[in-house]
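Peer 1: Sequence and predicted structure are below.
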Amino acid sequence: MKEIKIPELAESITEGTISEWLVKKGDKVEKGDPIVELETDKVNVEVNADHAGVLVEILHQEGDDVEVGDVIAKVDEAAEAGASVEQSNAETPVAQHSEVEVEQPSQHPVQEEPSSEPTDEQNHVIASPAARKRARELNIDLNSIQPRDPLGRVRPEDVEAAASKKQDQKQSDTKKSAPKATEKTEFTKPVERVKMTRRRQTIANRLVEAQHEAAMLTTFNEVDLTEVMKLRSERKDKFLEKHDVKLGFMSFFTKAVVGALKDFPLLNAEIQGNELVLKKFYDIGIAVSTDDGLVVPVVRDADRLDFAGIEKEISNLGKKARDNKLGLSDLQGGTFTITNGGIFGSMLSTPILNAPQVGILGMHNIQKRAMVMPDDSIQVCPMMYIALSYDHRIVDGKDAVQFLVRIKELLEDPYDLLLEG
């Protein structure tokens, strides 16, 4: 009989939730076959069988939380498919007989000898027989008890005191760990309780941590997208024909962000202890909404990609996110993030930092507004509000404002972006 354990997943992932069993008890599996899908904080991963044989026992069901190293199933290398049931039935009488033998002494209490010396690790503790019996009843480790007897002898009252202290500590820990939102448990009107997915719990915890750990501020500006839209209209057909991908807004914004980061490198940094880590590469995270929550896959070396390369990578990552096929390598190591609430109709928002990054750019919907031109004429222009949330521990307000101004300049004259790209 071989055990199937949760393997090492990644340095930052130590636990997960069983999302779906891909095989059932009695199925034949080969070494390397995926047998269960595990939902982790970041992505869903498949756990493969380490041994070939018949799956004879499943120890954790769908929805159970498991940690790295936990045994989740057992495989019989000698069994044939469908034989696990007979094997289980054959073992049942032995198991029942064993239980009878274990319980048999409890049917004759007169045979108990509380004063007999225990054979466990508590041998060296000086305790009265009554104290030892009470400790067994309350499941208290004699080694953890501080006796009041000057000679160090543990008495029953010491055991009772230790048990009371243990219970008080347990209640205190439970109270501390319980979220405030769960304190109110009764409602006068109908409600539905749905368990949060592991990913949603992680998103919630990290957003709170980001607000607690960073001195987060947000600054705003607006961009006239007349030239971007004109350029897209002129080039979109040839672009699609040549590159087999549509020319969207994200490539313009990604290029503008990279250009601005080069001018303001502190927004491409992070804090590690008492050091600033200034990154000389540009891995830009693009926030993508999925049914399970927001994920941020990373466009690697965005400064080295042209418009077509960025659009293809964003399209590929978006599809993988929606199909739940993102790998850990797709999500790790971003230096700056862009999020586009405009696709949902958002006019203005304050995005939350994606720690340990110190900057995130928020895009919003495009609205036509009457704008006063430099010559005092009034024109209707496609305008977008943009927001930069930043960590004030590293980035000063002046740099944050100028960063947004630089993005505005690049987007309002996108031909410079094309030349740089």
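Peer 2: Structure's in. What do you need? Note that the coordinates shown come from a computational prediction; the quantities given were computed from them, not determined experimentally.
Peer 1: For the rest of this, base every contact and every neighbour count on C-alpha atoms.
Peer 2: Fine.
Peer 1: Could you give me the buried positions within the longest helix along the chain?
Peer 2: Looking across the chain with DSSP state H, the single longest helix is helix 156-177. Buried residues in helix 156-177, counted by 16 or more other C-alpha atoms under 10 Å: P156, D158, V159, E160, A162, A163.
Peer 1: Could you report the distance from the fourth one to L138?
Peer 2: Here E160 is placed at a distance of 8 Å from L138 (C-alpha to C-alpha, to the nearest Å).
Peer 1: now do the last one
Peer 2: Look at A163 and L138: by C-alpha to C-alpha, they are 7 Å apart.
Peer 1: Secondary structure element holding G69?
Peer 2: G69 belongs to no helix or strand when assigned by DSSP states H and E.
Peer 1: Enumerate every residue touching it.
Peer 2: By C-alpha atoms under 8 Å, 6 or more residues apart in numbering, the residues touching G69 are K5, I6, P7, E8.
Peer 1: Tell me which other helices or strands the longest strand along the chain touches.
Peer 2: Secondary structure of the chain per DSSP state E: the longest strand is strand 378-391. If you count contacts as 3 or more C-alpha pairs under 8 Å, 6 or more residues apart in numbering; DSSP states H and E, strand 378-391 packs onto strand 216-224, strand 359-363, strand 366-372, helix 397-412.
Peer 1: and with 10 Å instead?
Peer 2: Under the contact criterion of 3 or more C-alpha pairs under 10 Å, 6 or more residues apart in numbering; DSSP states H and E, strand 378-391 touches helix 198-213, strand 216-224, helix 226-243, strand 336-340, strand 359-363, strand 366-372, helix 397-412.
Peer 1: any idea which of those is most buried?
Peer 2: strand 359-363 (a mean of 26; mean count of other C-alpha atoms under 10 Å).
Peer 1: Pasting the second one now:
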Amino acid sequence: MKNIEVTIPKLGESVESVQLVRFTKNVGDFIQEDEVIAEVSTDKVDSDVPSTIAGKIIEFRFNEGDEIKIGEVFALIEPSENQQHSAQKTENIEEKKIENVTTSQTVNSIDTNQFLSPLVKSIIQKENLQSTDISQIKGSGRDGRISKNDVLNYIQNKSFTNDNLSDTLTENNIVSSSSFGAKDEIIEMDKMRQLISKHMKKSKQTSPHVTAYVEPDVTNFVKWREQNKAAFEGKYKQKLTFTPLIVDCVVRAIKDFPMINVSVDDTETKIIKHNEINIGIATALPNNNLIVPVIRQANELNLEGLAKGVNSIVDKARNNKLSPDDVRGGTFTISNVGTFGNLMGTPIINQPEVAILATGVIKKKPAVLETEFGDIIVARQFMYLSLSFDHRVIDGSLGGVFLKRISDYMENWDVNTQI
């Protein structure tokens, strides 16, 4: 029977390659269908790669630590009958125990019980890191696992001097002497930051960005949330932040103007109109990188569902628990720059989407209100909204009225809305 090729599956629109963290099996082992054959890492998440068939592993075409393109063949499996697996599996477990003992003996100088991939171990040994160093490295992988980038970042984040500069620079990261001082520090971008950099640069090169602004009066919006957040949490066991309320207003505006919920095909001659409204929420990770997990089919969710969706993806992002499905398929993104105390921002479009909303900090300001007795000055709550959009497919009129519609939904939030 013909050997089956196992390829790296697609793990998101912007993911073009992965780093092979480790194989969970050896050549010659038998493996069940859907059993994990390898662990890989991307700029977004760590992920398990399952076998597509039951059989015997014939060949691995890459080594741990290698970069592999999406869709590339990395293993060959010879299909076999299920009854052969049980006996072989028991034998493999015993072999694995022996292998683990042997491996642990090769890194006795590292006093840690944490799993370290062969690539990570080789870097640690090459750099002569001690157990005190390892204990200071915070793992960003699944279950706190230390990755190659975690080790490299730890090494690069140490202070450099002119005396040891030549020992730490490579041909690929030479720094001009005219721009480097004796007390300066060289920090190599981790893989996620490098890919974020490329993604942002590509977005600016792809889409002619235009940004529009509005400043809605969100007094009723703020008042309703303040009056109902405790009852909401008591009823639904979910915290009620401003984010699901904003998402609700955005979804309603997209329903009014569906041509915002589109993307452009690779030929730049066709517009793809999406039926689902999948809202991405820009979220900071523990390592200060940014990721955009997605609330799928937000157009079918009520406020309870939106709050649950927001809380779930934000919690998973902050604890490095996101899966590839959590970060794919977005059609519109929201970035809350108000979290950092910023009034407004000019966000970069998250390709292949065509628009992104930034929400600023909510601030109390004096405002002029018209009454039957004349104008009065009162304190009201305001916030800036800024919409960056792709001028290839969204003209100023559409971008402007869409942003104003979001503003209107926020300004006219019904204070009698029931939870």
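Peer 2: Yep, it's here. The structure presented is a predicted model; accordingly, all values stated were derived computationally and were not measured.
Peer 1: how about JSON lines for the helices and strands packed on strand 378-391 of the first structure, with distance to L278 of the first structure added?
Peer 2: Putting these into JSON lines (distance: least, C-alpha to C-alpha, whole Å) gives the following:
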{"stretch": "helix 198-213", "distance to L278 of the first structure": "19"}
{"stretch": "strand 216-224", "distance to L278 of the first structure": "19"}
{"stretch": "helix 226-243", "distance to L278 of the first structure": "31"}
{"stretch": "strand 336-340", "distance to L278 of the first structure": "12"}
{"stretch": "strand 359-363", "distance to L278 of the first structure": "13"}
{"stretch": "strand 366-372", "distance to L278 of the first structure": "33"}
{"stretch": "helix 397-412", "distance to L278 of the first structure": "15"}
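Peer 1: Please name whichever of these is nearest to K74 of the first structure.
Peer 2: helix 198-213 (25.2 Å; C-alpha to C-alpha).
Peer 1: Identify the residue range in the second structure corresponding to the closest one.
Peer 2: Using TM-score structural alignment, helix 198-213 of the first structure lines up with residues 191-206 of the second structure.
Peer 1: Check what contacts that stretch and list those residues.
Peer 2: If you take C-alpha atoms under 10 Å, 6 or more residues apart in numbering as the criterion, stretch 191-206 of the second structure is touched by 14-16, 19, 41-45, 148-150, 153, 188-189, 209, 268, 287-291, 348-354, 390, 392.
Peer 1: mean deviation of that stretch from the first structure?
Peer 2: Mean deviation of stretch 191-206 of the second structure relative to the first structure after superposition (mean C-alpha distance after the TM-score superposition for the first structure): 1.1 Å.
Peer 1: could you redo the buried residues of helix 156-177 of the first structure as TSV and give each row distance to Y282 of the first structure?
Peer 2: Below are the buried residues of helix 156-177 of the first structure laid out as TSV (distance: C-alpha to C-alpha, whole Å):
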residue	distance to Y282 of the first structure
P156	67
D158	63
V159	62
E160	62
A162	58
A163	57
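Peer 1: Out of those, which is nearest to V380 of the first structure?
Peer 2: A163 (76.2 Å).
Peer 1: Which position in the second structure pairs with that closest one?
Peer 2: That one, A163 of the first structure, aligns with nothing by TM-score structural alignment.
Peer 1: measure A163 of the first structure to K133 of the first structure for me?
Peer 2: Applying C-alpha to C-alpha to A163 of the first structure and K133 of the first structure gives a distance of 13 Å.
Peer 1: you'd agree N268 of the first structure is up against G333?
Peer 2: No. Here N268 of the first structure lies out of contact with G333, judged by C-alpha atoms under 10 Å, at a distance of 11.7 Å.
Peer 1: Those two: which has the busier surroundings?
Peer 2: Per other C-alpha atoms under 10 Å, whichever of N268 of the first structure and G333 has more neighbours is N268, with 25 against 16.
Peer 1: From F239 of the first structure, how far out is V257 of the first structure?
Peer 2: V257 of the first structure is 22 Å from F239 of the first structure, by C-alpha to C-alpha.
Peer 1: Sorry, slip of the keys, the one I care about is G327 of the first structure.
Peer 2: 29 Å.
Peer 1: likewise I13 of the first structure?
Peer 2: From I13 of the first structure to F239 of the first structure the distance is 41 Å (C-alpha to C-alpha).
Peer 1: picking that back up, now intersect the contacts of stretch 191-206 of the second structure with the strands, please.
Peer 2: Q19, S41, H209, L290, I291, D390.
Peer 1: nearest to Q125 of the second structure, of those?
Peer 2: Q19 (20.3 Å).
Peer 1: which one in the first structure is aligned with that closest one?
Peer 2: Match for Q19 of the second structure (TM-score structural alignment): T17.
Peer 1: what sits against that match?
Peer 2: By C-alpha under 10 Å, 6+ apart, the neighbours of T17 of the first structure are 37-41, 44, 60-67, 197-199.
Peer 1: can you check D50 of the first structure too?
Peer 2: Neighbours of D50 of the first structure in contact, by C-alpha under 10 Å, 6+ apart: K2, E3, I4, K5, P7, V29, E30, K31, G32, D33, P34, V75.
Peer 1: 8 Å instead?
Peer 2: Taking C-alpha under 8 Å, 6+ apart as the test, what D50 of the first structure contacts is I4, K31, G32.
Peer 1: And M259 of the second structure? What does it align with in the first structure?
Peer 2: Looks like M259 of the second structure aligns to L266 there (TM-score structural alignment).
Peer 1: Pull the number of nearby residues for that match.
Peer 2: Look at L266 of the first structure: counted by other C-alpha under 10 Å, it has 21 neighbours.
Peer 1: which position in the second structure aligns with R134 of the first structure?
Peer 2: Aligned counterpart of R134 of the first structure in the second structure: none (TM-score structural alignment).
Peer 1: Is R134 of the first structure part of a helix or strand, or is it coil?
Peer 2: At R134 of the first structure the chain is in helix, as set by DSSP: H, G, I helix; E, B strand; the rest coil.
Peer 1: That one and A161 touch, don't they?
Peer 2: No. R134 of the first structure is not in contact with A161 according to C-alpha atoms under 8 Å; the separation is 11.5 Å.
Peer 1: list residues touching both of these two?
Peer 2: Here R134 of the first structure and A161 share no contacting residue, scored by C-alpha under 8 Å, 6+ apart.
Peer 1: And for the residue most central in space within the second structure, nearest residue in space, chain neighbours not counted?
Peer 2: Most central in the second structure under C-alpha atoms, centre = their mean is I291, positioned 2.8 Å from the mean C-alpha point. Distances taken as C-alpha to C-alpha, 6 or more residues apart in numbering place T283 nearest to I291 of the second structure, at 5.4 Å, with adjacent residues excluded.
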